[in-house]
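Peer 1: using only what follows, build the 3D model:
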Amino acid sequence: MPPTGANNSLVRARLTIHHPPSGSSHTLGGRIDEVEFQFNPNQLELSRSASWYAQRAVGFDRGAQQEFSGADPASLSVEVFLDSSATPTTPEVRKKVDQLLSCCEVDPESLPTNRPSPPWVRFSWGGFSTVQFIAYVESVSAAYSLFSPTGEPLRATCRLSLKEIPTPTKGQNPTSGALTAQRVHRVVVGDSLPSLAWREYGSATRWRAIAEANGIDDPMRLRPGSELLLPSADDVRRGRERERGGTP
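Peer 2: Next comes the predicted model:
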């Protein structure tokens, strides 16, 4: 059954699906798709752990001395309930399940690179920042529970397991304003800053971030063959928060 009252929520949980970065970058690539939750989850399971190494020494009579060896990636488990029984002629449930299953398949655009990879994702739910991190989908399972007379699935419960993708430690001088990561894009005919911003950040209105990073005055005039630095999505988000007077 769907979570009680979830359909009345004003803020929807969502899973944004991105192309993986090229090379060793930890910056999300352009957005592929987005799965907005039809019903908000009634439970999230978040786990995080740290690794310690036991260094045995004669001088300790109550066990071995422990040494910290690193933080482990976070894991997030979430359940997605899908229901299109009110519109039984649409393949909405099947399409959304296919979107989620594709997160465990290699992204075709990554095949020419040296590091083929499935898409990277980011789960978000309003201001619940604790569960918002870049991740890959470790597993997806779908249980179908209702079908149309033609066999079209009308109801499904999907269980997702996300594993955090570790990112480099933040810079030593957080007030410097330096970009944490960038990606290089070679301009082709038809490119514009709004179109690049849409592909990279999911919003054409964020073209100013690319313009500022490259010292561009006219966003519509780009020279084919030239290279542009694309700021990371996190840098763009922090810049917008600073403009609004918020805390990055």
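Peer 1: make it CA atoms for all contacts and neighbour counts henceforth
Peer 2: Will do.
Peer 1: give me the distance from the helix or strand harbouring residue 100 to the chain's centre.
Peer 2: Taking DSSP states H and E as the criterion, residue 100 maps to helix 92-101. The chain centroid and the centroid of helix 92-101 are separated by 17 Å under C-alpha atoms, centre = their mean, to the nearest Å.
Peer 1: let's see this one next to it:
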Amino acid sequence: MPDPATGQKTRLLMTRYSVSSDGTIALDSSTTFTVMLNPADFKHSFGISYDKQKKQGEPAADPKFSAVDAEKVNFSIVIDGTGAVPAEAGTTRQDVKAQLAQLNKVVYQYVGEKHEPPHVRLLWGTLIFFGRLESMTTNYTLFKPSGDPLRAKVDLGFVGAMSKKEAELVSNRSSPDLSHRVLVREGDTLPLLCHRIYGDSWYYLDVARFNRLVEFRNLKPGLELHFPPLE
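Peer 2: So this is what the prediction gives:
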């Protein structure tokens, strides 16, 4: 999909980020991976868990809300080392092994001081997803005579990550705004949307943090925003 500002086709970008104790994030622009070929499609799923237990003898029971499950994103990318796919301008072509090593560094290698998998932001068009790697499967499909891979297909699955504060907001079962989602339209601003929903535009910073928006002053039409319950 093209960048509206330049008309050039943008590529899916994966960037490591860290989360501070107050829930704010900081992108690590030195640890990124840009795909060679954008996914043909991606799956963005949401889930809700219910308590479905019923008493003995009951024919059926009304499922009781239990929890909001984490969002998930799944897609596949192709990594090519044959030279058939041109490298990005200003970059050096890398073989499949080097590209996979960089992908691993961004999404899989443990954060040393925390001894846990990294947080990763996915950015592509209207998709802005903050989470962690849940699964990665690499299928090598083409080889050099020496056995070195020339092409690989990588299936990736990410699970959404929320700070403790955001998780508390989402789990507020008594709120009528629990499932409030808004699709951004042309001309919408975050203060304006907050005024429509909360009656007060000053909640825009809280909503930006909840949606993990790095740039919230210029909202892209088609972006889906989540508005948490008020405390």
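Peer 1: the aligned residue in the first structure for residue 79 of the second structure and residue 94 of the first structure, how far apart?
Peer 2: Aligning on TM-score structural alignment places residue 79 of the second structure opposite residue 82 in the first structure. Between residue 82 of the first structure and residue 94 of the first structure the computed distance is 9 Å (C-alpha to C-alpha, to the nearest Å).
Peer 1: same deal with residue 160 of the first structure?
Peer 2: Counting by C-alpha to C-alpha, the gap from residue 160 of the first structure to residue 94 of the first structure is 16 Å.
Peer 1: ok, now residue 73 of the first structure?
Peer 2: From residue 73 of the first structure over to residue 94 of the first structure (counting by C-alpha to C-alpha), the distance is 31 Å.
Peer 1: repeat that for residue 34 of the first structure.
Peer 2: 15 Å.
Peer 1: just checking, residue 78 of the second structure touches residue 153?
Peer 2: Yes: when contacts are counted by C-alpha atoms under 8 Å, residue 78 of the second structure is listed as touching residue 153 (4.5 Å).
Peer 1: for those two, indicate the residue with more neighbours.
Peer 2: Here residue 78 of the second structure and residue 153 are set side by side on neighbour count (other C-alpha atoms under 10 Å), and the busier one is residue 78, at 20 against 15.
Peer 1: what sits against that one?
Peer 2: Under the criterion of C-alpha atoms under 8 Å, 6 or more residues apart in numbering, the neighbours of residue 78 of the second structure are 35, 36, 37, 39, 151, 152, 153, 154.
Peer 1: ok, which pair from those residues is furthest apart?
Peer 2: Based on C-alpha to C-alpha, the longest span within the contacts of residue 78 of the second structure runs between 39 and 151 and measures 15.1 Å.
Peer 1: these two: which is more packed in?
Peer 2: Between residue 39 of the second structure and residue 151, counted using other C-alpha under 10 Å, residue 151 has the larger neighbour count: 20 against 14.
Peer 1: helices along the first structure, start to end?
Peer 2: Shown for the first structure, the helices assigned by DSSP state H span residues 92-101, 193-201, 207-214, 233-243.
Peer 1: and residue 72 of the first structure, what pairs with it in the second structure?
Peer 2: By TM-score structural alignment, residue 72 of the first structure lines up with residue 69.
Peer 1: residue 45 is in contact with its match, correct?
Peer 2: No: applying C-alpha under 8 Å as the test, residue 69 of the second structure and residue 45 come out as separate, 9.8 Å apart.
Peer 1: who's more crowded, those two?
Peer 2: Between residue 69 of the second structure and residue 45, counted using other C-alpha under 10 Å, residue 69 has the larger neighbour count: 15 against 12.
Peer 1: what about the more buried one, distance to residue 49 of the second structure?
Peer 2: Going from residue 69 of the second structure to residue 49 of the second structure by C-alpha to C-alpha gives 7 Å.
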